[in-house]
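Novice: Okay, predicted coordinates and the sequence, questions at the end:
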Amino acid sequence: MVRIDWGRETLNYTDEGTGTPILFLHGLGGNANNWLNQRRALADHHRVITLDLPGHGRSTGARVPFERYAEAAARVLDRINASNVSIVGLAMGARVGIALAHRAARRISHLTLVNAYLTLPPDEHEKRVALYDLLLQRDGARRWADTLLEGMGVADIPGIARGFVGSLDQIQPLHINRIFHEVDEIEQNNDLRDLDIPIQVMIGERDKLIPASSTEELLTMIRCPVIHRFPDSGHLPYLEEPASFNSALDAFIHS
C-alpha cells in the first residue's frame, strides 16, 4: 500500500494496473482489502484504486467526520492525477461516492452504488440504530457482528463470516458507532438528483439490511439508472459472486 499525508492524518491506498481508472470505496468498518477479488481480476485492463477511508484499515483519522470522507478520496485522486474515474461504493462507500461525484463532477465518469440507501422506513431505522448501539455495550461487538452477518445474508457463508468476525479486533466500536450516526443524519437526496453521469445500482436480493422501499426510493432519484440484481447474493455480491460482479461492472463502464 501507498501512504500519503492528508493534513494531520495519513491515508493508505493501492494503485494497480493501467487503463480506465476505477476507485473502490468500502463500507462502514471495512478496508481496501475487501476488494481483493476486484483488484486481482480487473487490474489486467483497468487502473484499480482502493482506499482505506479515514479511521479504517491502516488509515488514521478516527476523529475525522464522515462529511470529510469524500475530501480524503479526492486527495488520493489528486495525488495519482486520475481523471475519467469510475467509482464503486458499497453502502457507506456509496454515500462517499455520491459526495465525491457531486464535488468533483468533471473527473468522475461513472458511479456504481452497491446495496445503498439514503433513508429507511421508521421501523427499519429504529432497528438499525439499535444494531449499531450494540457497539456501545460491554462485549456488544460480537453481538453486533452476528446480527449484522445475518442481516447481510452471509451468515451461512463460512469464509465471509469467519473473516468478518476475525476482523473485529481491528475496528474501534465507538468510531464505527459515531460514523454510522453521522451517515444516518447526512442529507444527500439533492446531491444524487443533481448527478448527470451514468449510475448503476447493484442489488443483492438476499440482503435483509436494505428494504425494497428504500431501494425504490433511491432509484427514483437517479436519471435513467442501470439496475443489476444478484438473486443469489446478499449485501456483499463482490465477495459472494465476484466473477458476476466484475463482469457486470466491466460491462457498465464500457457500455
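Specialist: Cool, got the structure. Residues are numbered from 1 along each chain as shown.
Novice: rest of the way, CA atoms for contacts and neighbours
Specialist: Fine.
Novice: Tell me where this protein has strands.
Specialist: Ranges of strands in the chain, per DSSP state E, are 2-6, 9-16, 20-25, 46-52, 85-90, 108-114, 199-204, 226-230.
Novice: Take those strands and lay them out in JSON lines including distance to residue 245 and mean neighbour count.
Specialist: Putting the strands of the chain into JSON lines (distance: least, C-alpha to C-alpha, whole Å; neighbours: other C-alpha atoms under 10 Å) gives the following:
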{"stretch": "strand 2-6", "distance to residue 245": "26", "mean neighbour count": "13"}
{"stretch": "strand 9-16", "distance to residue 245": "19", "mean neighbour count": "19"}
{"stretch": "strand 20-25", "distance to residue 245": "13", "mean neighbour count": "25"}
{"stretch": "strand 46-52", "distance to residue 245": "15", "mean neighbour count": "24"}
{"stretch": "strand 85-90", "distance to residue 245": "11", "mean neighbour count": "24"}
{"stretch": "strand 108-114", "distance to residue 245": "10", "mean neighbour count": "24"}
{"stretch": "strand 199-204", "distance to residue 245": "9", "mean neighbour count": "23"}
{"stretch": "strand 226-230", "distance to residue 245": "9", "mean neighbour count": "16"}
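Novice: Make JSON lines from the ones you listed and add distance to residue 144 to it.
Specialist: Shown next, in JSON lines, are the strands of the chain (distance: least, C-alpha to C-alpha, whole Å):
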{"stretch": "strand 2-6", "distance to residue 144": "31"}
{"stretch": "strand 9-16", "distance to residue 144": "27"}
{"stretch": "strand 20-25", "distance to residue 144": "22"}
{"stretch": "strand 46-52", "distance to residue 144": "22"}
{"stretch": "strand 85-90", "distance to residue 144": "19"}
{"stretch": "strand 108-114", "distance to residue 144": "22"}
{"stretch": "strand 199-204", "distance to residue 144": "21"}
{"stretch": "strand 226-230", "distance to residue 144": "25"}
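Novice: Structure two is appended below for comparative analysis:
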Amino acid sequence: MIRFDDQGSGPPIVLLPGLAATSRVFDGTVRDLSRDHRVITLELPGHGDRTDPADDTPATVSGAAGALHTLLDRLGVTEATLLGWSLGATVAYAYLERFGRKHVRALVSVDQSPRLVLDRDWPHAAFGALDEDGARDLARGVTADFAAFTANLVGGSFAAGTEPAAEAHGLLVSEALRCDPVAVRSLLADVTGQDWRERLPLVTSSLPTLFVHGARSRVYPTALGRWLGDTLPSARLEVFDSSGHLPFLEEPERFLRTVRAFTAHDKEPTP
C-alpha cells in the first residue's frame, strides 16, 4: 500500500503532490493546516523514500486514484477536501470520475491544465508549447538523464523572473531525486495522453471546487485560469499574482488563508 502521513484533527484535507515530488513539498502547509484540520498526505506510485518497496500500485493516474480510494476507505475518512497540485490534481479528477463523491466534499486544484499537450483548439499546454512529439521526447528524457530532467522541472516551477530561495529549491531537487525515474516516466506518459476538457465539468458538477493558479507560472504560462473560470463558472478561481507553479511555497500565507476560507465555506478569501 502507498505510504501516507496522517496528522491533526478537524475537517479532513488530503494533499496530493505532483510529478517527481514527494509529500515533503507540503511540509509547511501540513504544519499550519494540521492545527485545525486532519491533514493526510500520500505519495504517488514510485515516489519518495517512504514508498513501500512491496507496493505494486501501477504508476498511472488511475492507479494513484485507486490507491487513494483504498486509503480513504481504510481510514474511514468522509467529507474530505481533495487538494491536488499539478499531476496530483489530475489524480483527484480521476478519483472523482471513478468513485464519485464518496469520501469527498470539495476539490482544490492547484496549477494544473485539463490537457497538457497542444492541439488546434487548445493553447493551454504545459510550458505553453508542449506538443505530442515533445511529450514523447520529454518522457524519454526522464530515464535518459533523470538528474537533468528534475533540475529543469524544479527550476521552471518557480515564478518567471524570480530567483528561488535556496532552501526551497534544494528541497524540491533532493526530493525529486528520491523518486523512481521509471515511475515518473510512466506517470508523465499517462497524464500527457489524457484530456479532461469535457470530463472536468462533469466530475465537478455540484461539487464545491477551487482552482488556484500562479499568474507567473512557467509550467502553464497562458490564460488557463480564465479558461477554467469561463468553463466552470460555479467554481472559484484564485489567481496568485506573485506565484509560478508553486503558490503554496511562493505565497504560503495567502495560500493557507485561501484554503481555510474555502474549506470553511464561510467567507471569501482575502488577497
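Specialist: All right, it came through fine. Model, not experiment: these values are computed from the prediction.
Novice: tell me the contacts of residue 60 of structure 1?
Specialist: 9, 10, 11, 54 (C-alpha atoms under 8 Å, 6 or more residues apart in numbering).
Novice: Name the nearest of the residues you listed relative to residue 209 of structure 1.
Specialist: residue 54 (23.8 Å; C-alpha to C-alpha).
Novice: Please pull up the equivalent of that closest one in structure 2.
Specialist: Aligned counterpart of residue 54 of structure 1 in structure 2: residue 45 (TM-score structural alignment).
Novice: Would you check that my belief about that match contacting residue 61 is correct?
Specialist: No: Residue 45 of structure 2 is beyond contact range of residue 61, at 9.2 Å (criterion: C-alpha atoms under 8 Å).
Novice: What ranges does structure 2 have for its helices?
Specialist: For structure 2, helices defined by DSSP state H occupy the ranges 27-33, 61-75, 87-99, 132-144, 146-155, 166-176, 181-192, 199-203, 224-231, 247-250, 252-264.
Novice: For residue 50 of structure 2, which of the ones you listed is the nearest?
Specialist: helix 166-176 (11.1 Å).
Novice: quick one, what contacts the closest residue to the match of residue 54 of structure 1 other than its chain neighbours?
Specialist: Spatially, and ignoring its direct neighbours in sequence, residue 45 of structure 2 is nearest to residue 59 (5.1 Å; C-alpha to C-alpha, 6 or more residues apart in numbering). Residue 59 of structure 2 makes contacts with 44, 45, 46, 183, 184, 186, 187, as judged by C-alpha under 8 Å, 6+ apart.
Novice: who's in contact with the residue nearest the centre of structure 2?
Specialist: Nearest to the mean C-alpha position of structure 2, by C-alpha atoms, centre = their mean, lies residue 85 at 1.7 Å. Residue 85 of structure 2 makes contacts with 15, 16, 17, 18, 109, 110, 111, 112, as judged by C-alpha under 8 Å, 6+ apart.
Novice: For residue 41 of structure 1, see how far away the residue mapped onto it from structure 1 is.
Specialist: Structural correspondence for residue 85 of structure 2 with respect to structure 1 (TM-score structural alignment): residue 90. Taking C-alpha to C-alpha, to the nearest Å as the measure, residue 90 of structure 1 and residue 41 of structure 1 are separated by 18 Å.
Novice: same question, residue 86 of structure 1
Specialist: For residue 86 of structure 1 relative to residue 41 of structure 1 (C-alpha to C-alpha), the value is 16 Å.
Novice: Please apply the same query to residue 141 of structure 1.
Specialist: 33 Å.
Novice: now swap in residue 119 of structure 1 and tell me
Specialist: Residue 119 of structure 1 is 33 Å from residue 41 of structure 1, by C-alpha to C-alpha.
Novice: Between the two, which is the more surrounded one?
Specialist: residue 119 (21 against 15; other C-alpha atoms under 10 Å).
Novice: In this structure that one contacts residue 212, no?
Specialist: No: assessed by C-alpha under 8 Å, residue 119 of structure 1 is found out of contact with residue 212, at 11.5 Å.
Novice: if we can go back for a sec, rebuild the contacts of residue 60 of structure 1 as CSV, extending it with distance to residue 95 of structure 1.
Specialist: CSV is the format used below for these (distance: C-alpha to C-alpha, whole Å):
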residue, distance to residue 95 of structure 1
9, 21
10, 21
11, 19
54, 14
